[in-house]
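In: Mind looking at a prediction? Sequence and model below.
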Amino acid sequence: MEKDILVRGMAWGGKIRVFAVRTTRLVEELRQRHNMHPTATAALGRTATAGAIMGAMLKGKEKLTIQVKGDGPLGQIVVDANADGEVRGYVEHPDVHLASNAQGKLDVAGAVGRNGYIHVTKDIGMKEPYRGSIPIISGELAEDFTYYFATSEQTPSVVGLGVLVDRDGSLLHAGGFVVQLMPGVTDEEITRLEQAVAAMPPVTALLDQGETPDEILRFLVGDDVSLMDTLDIKFQCQCSADRVERTLISLGADDLQQIIEEDGQAEIVCHFCNEAYTFNRPQLEQLLAQAKSKMVQ
């Protein structure tokens, strides 16, 4: 399986900003870590792909969180991404799988729900993070993120997201693109872009044919594209034993004492990577001592 990469650049004399990404490895790792069924894989995979592209729009140590809160059986979808191409995510009910929709495809909209909100929180180093929210308009997610860019960021955009799952539930392909209109673009160029998008095969079909992210961009905007750079995309969770220990200490001495007396151990499972951190009685007693010393300070 080829490594996941994102390419970004400008086209048509700087009037269009373009991003394309392959996220097959990322989405397959998410599927395995969360033991997801196909429809859940498609929904989280599309959101994680959007997150990878939106992360690439950030700089330095900036990061963002996407929350998709629809009224479908999947429950909440959460994705974290940063400017370094690191992405993680989870879905509340990973075992959701629905019958195919009328087009014979995975019913992502039915699983996500057609009512609810998408919230995007960006930590860009300011005192307060940026927050943008939009109502879900289709539940298919690509249309929803298109609407997000237009309304929350005032940037007219075209978003394509695709996840192709094999018969056995494993991942075949995942990827996507974002094309954003910059000031100065003409009506004729907008029409040309609309026609290109309408004529373009699905992203997963292009990936299945062996096309690369930069070749996907050329399907959209032709050869008049200047690629700026590429970014490796990878699954990366920020959890660690140290962080979990600090979380347990922050519970306070009373709660830790109660856990020791009632259970004698504790297991903390990270939502994002499904990693389990287990603490036995002596370890908990050590954390309890640290919590008590903090109370004295």
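Out: The structure has been received and is ready for your questions.
In: hey, let's count contacts and neighbours off CA atoms from now on
Out: Fine.
In: check contacts around Ala266.
Out: 259, 278-280, 284 (CA atoms under 8 Å, 6 or more residues apart in numbering).
In: Mind checking which of those residues are in helices?
Out: Among the contacts of Ala266, DSSP state H puts 259, 284 in helices.
In: So which residues of the stretch 151-297 of the chain form strands?
Out: Remark: strands assigned in the stretch 151-297 of the chain by DSSP state E, counting those that start in this stretch are 157-165, 171-181, 225-232, 234-235, 266-269, 276-279.
In: right, and those - which one's nearest Arg22?
Out: Comparison of those against Arg22 by CA to CA identifies strand 171-181 as nearest, at 4.2 Å.
In: that older thread, any chance of the strands of the stretch 151-297 of the chain in a markdown table, plus distance to Thr65?
Out: Below are the strands of the stretch 151-297 of the chain laid out as a markdown table (distance: least, CA to CA, whole Å):
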| stretch | distance to Thr65 |
| --- | --- |
| strand 157-165 | 18 |
| strand 171-181 | 18 |
| strand 225-232 | 19 |
| strand 234-235 | 15 |
| strand 266-269 | 20 |
| strand 276-279 | 22 |
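In: then this one, side by side with the first:
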Amino acid sequence: MEDYLVKALCYEGSIRAYAVCATNTISEAQKRHDTWSSSTAALGRTMVGALLLGATLKGEDKLTVKVQGNGPAGGIVVDSDGSGNTKGYIKNPHVSLTLNESGKIDVRGAVGTEGIFTVIKDLGLKETFSGQTPIVSGEIGEDFTYFMAVSEQIPSAIGLSVLVDTDESVKAAGGFMIQVMPGADEKTIDFIEQRLQEVPMISRLIDEGESPEGILERLLGKDEIEILEKMPVQFKCNCSKEKFGTAIIAVGLDEINAMIEEDHGAEAVCQFCGNKYQYSEDDLIELRDEAIKNTREN
């Protein structure tokens, strides 16, 4: 199934809903970072959550989600935007814990139950907007839900799910976000809460061929959904040799000289996607000349 996200209004606009299939997107991240099951699920859930939050932004606007827990997986950093693009990395990709009491991947054990959950929004203005909440669960979905309630003050139900196969590959990934708007009917909220209790694991549904639209129908009732938009989502990194060159210039002349004289070149590796960029001595001399020029101009 192709990866895409749907946005919907439900119950005469009193409920906003989003659902996404992101199997190929999370699979790409798993391959690039060689993540093991617990790390795959933790990173994947964070990426799915970031895609759902990103869908509330305009196309060029972007956000960063940071999950800094006390578990063995270490920090998770994910970028997303309003156009369905995401990228991310986890500090320790090689965490594979035994299954939890429910027979599921132990994401809480990998992430930890203490730490900070941060969302930084770049809306194209001079300053970014940042919100922080404590990690309340480590399961990621509950942490997104808590953040939305406390920092954004939007009551939400967020479900994030990644199904990892025995060979560490991603079988299915996706999720949903349901937001309650002011004036929502209590009967409607009770109905949705009941459906949330009954719905199977989202990644299982996706693995069986369920669509994002079908997921929303299961959660909200078929007759109450008005699909507003269908948007493709994908793993996409905007790194480049030029961008890393700018970063090399910023480290200063002493560092650049050391790269030229001692190492006779340099390699830059993107944390988000793993792409590698090689810089020859001649490349570095050009960057040094640019650094000298910048110093004189300033």
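Out: Ah, there it is. Given the structure is predicted, the values throughout are model-derived calculations rather than measurements.
In: picking that back up, can you say which of the strands of the stretch 151-297 of the first structure is nearest to Gly45 of the first structure?
Out: Once these are compared by CA to CA, strand 157-165 is nearest, at 6.3 Å.
In: What is the mean deviation of that closest one from its aligned residues in the second structure?
Out: When the second structure is superposed, strand 157-165 of the first structure averages 0.4 Å from its matched positions, counting by mean CA distance after the TM-score superposition for the first structure.
In: Which stretch among the strands of the stretch 151-297 of the first structure approaches Thr23 of the first structure most closely?
Out: Using CA to CA, these put strand 171-181 closest to Thr23 of the first structure, at 5.0 Å.
In: What is that closest one packed up against?
Out: If contacts are counted by 3 or more CA pairs under 8 Å, 6 or more residues apart in numbering; DSSP states H and E, strand 171-181 of the first structure sits against strand 16-22, helix 24-34, helix 38-56, strand 157-165, helix 203-208.
In: so who does the residue most central in space within the second structure touch?
Out: By CA atoms, centre = their mean, the second structure has its centre lying nearest to Met47, at 2.2 Å. Neighbouring residues of Met47 of the second structure by CA under 8 Å, 6+ apart: 26, 78-80, 86-88.
In: is it true that Val91 of the first structure touches Pro73?
Out: No: with contact defined as CA atoms under 8 Å, Val91 of the first structure does not count as touching Pro73 (10.5 Å).
In: Quick check on the two: which one has the bigger neighbour count.
Out: Val91 (25 against 18; other CA atoms under 10 Å).
In: Which members of the contacts of Met47 of the second structure occur in helices, if any?
Out: Cross-referencing those against helices under DSSP H gives Ile26.
In: of the contacts of Met47 of the second structure, closest to Ile206 of the second structure?
Out: Nearest to Ile206 of the second structure, judged by CA to CA, of these is Ile26 at 13.3 Å.
In: The closest one: neighbouring residues, count only.
Out: Using other CA under 10 Å: Ile26 of the second structure sits among 32 other residues.
In: residues touching the residue lying closest to it once chain neighbours are set aside, list them.
Out: The shortest distance from Ile26 of the second structure to any non-neighbouring residue, by CA to CA, 6 or more residues apart in numbering, is to Gly44 (5.5 Å). Taking CA under 8 Å, 6+ apart, we find Gly44 of the second structure in contact with 26, 29, 161-162, 173.
In: buried set for stretch 246-260 of the first structure?
Out: 248-249, 252-253, 256-257, 260 (16 or more other CA atoms under 10 Å).
In: hmm, I was thinking of stretch 271-278 of the first structure
Out: Quick answer for stretch 271-278 of the first structure (16+ other CA under 10 Å): 271-274.
In: for stretch 105-123 of the first structure, same thing?
Out: 106-114, 116-123.
In: isn't Ile202 of the second structure right next to Gly175, touching?
Out: Yes: the criterion here is CA under 8 Å, and Ile202 of the second structure meets it with Gly175 at 6.2 Å.
In: what's the overlap in contacts for the two?
Out: Joint contacts of Ile202 of the second structure and Gly175 (CA under 8 Å, 6+ apart) are 159-161.
In: got those as JSON lines, with neighbour count and distance to Phe144 of the second structure columns?
Out: Compiled in JSON lines, those are given as follows (neighbours: other CA atoms under 10 Å; distance: CA to CA, whole Å):
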{"residue": "Gly159", "neighbour count": "23", "distance to Phe144 of the second structure": "9"}
{"residue": "Leu160", "neighbour count": "28", "distance to Phe144 of the second structure": "9"}
{"residue": "Ser161", "neighbour count": "27", "distance to Phe144 of the second structure": "13"}
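In: any idea which of those residues is the one closest to Gly13 of the second structure?
Out: Closest to Gly13 of the second structure, out of all of these and judged by CA to CA, is Gly159, at 20.9 Å.
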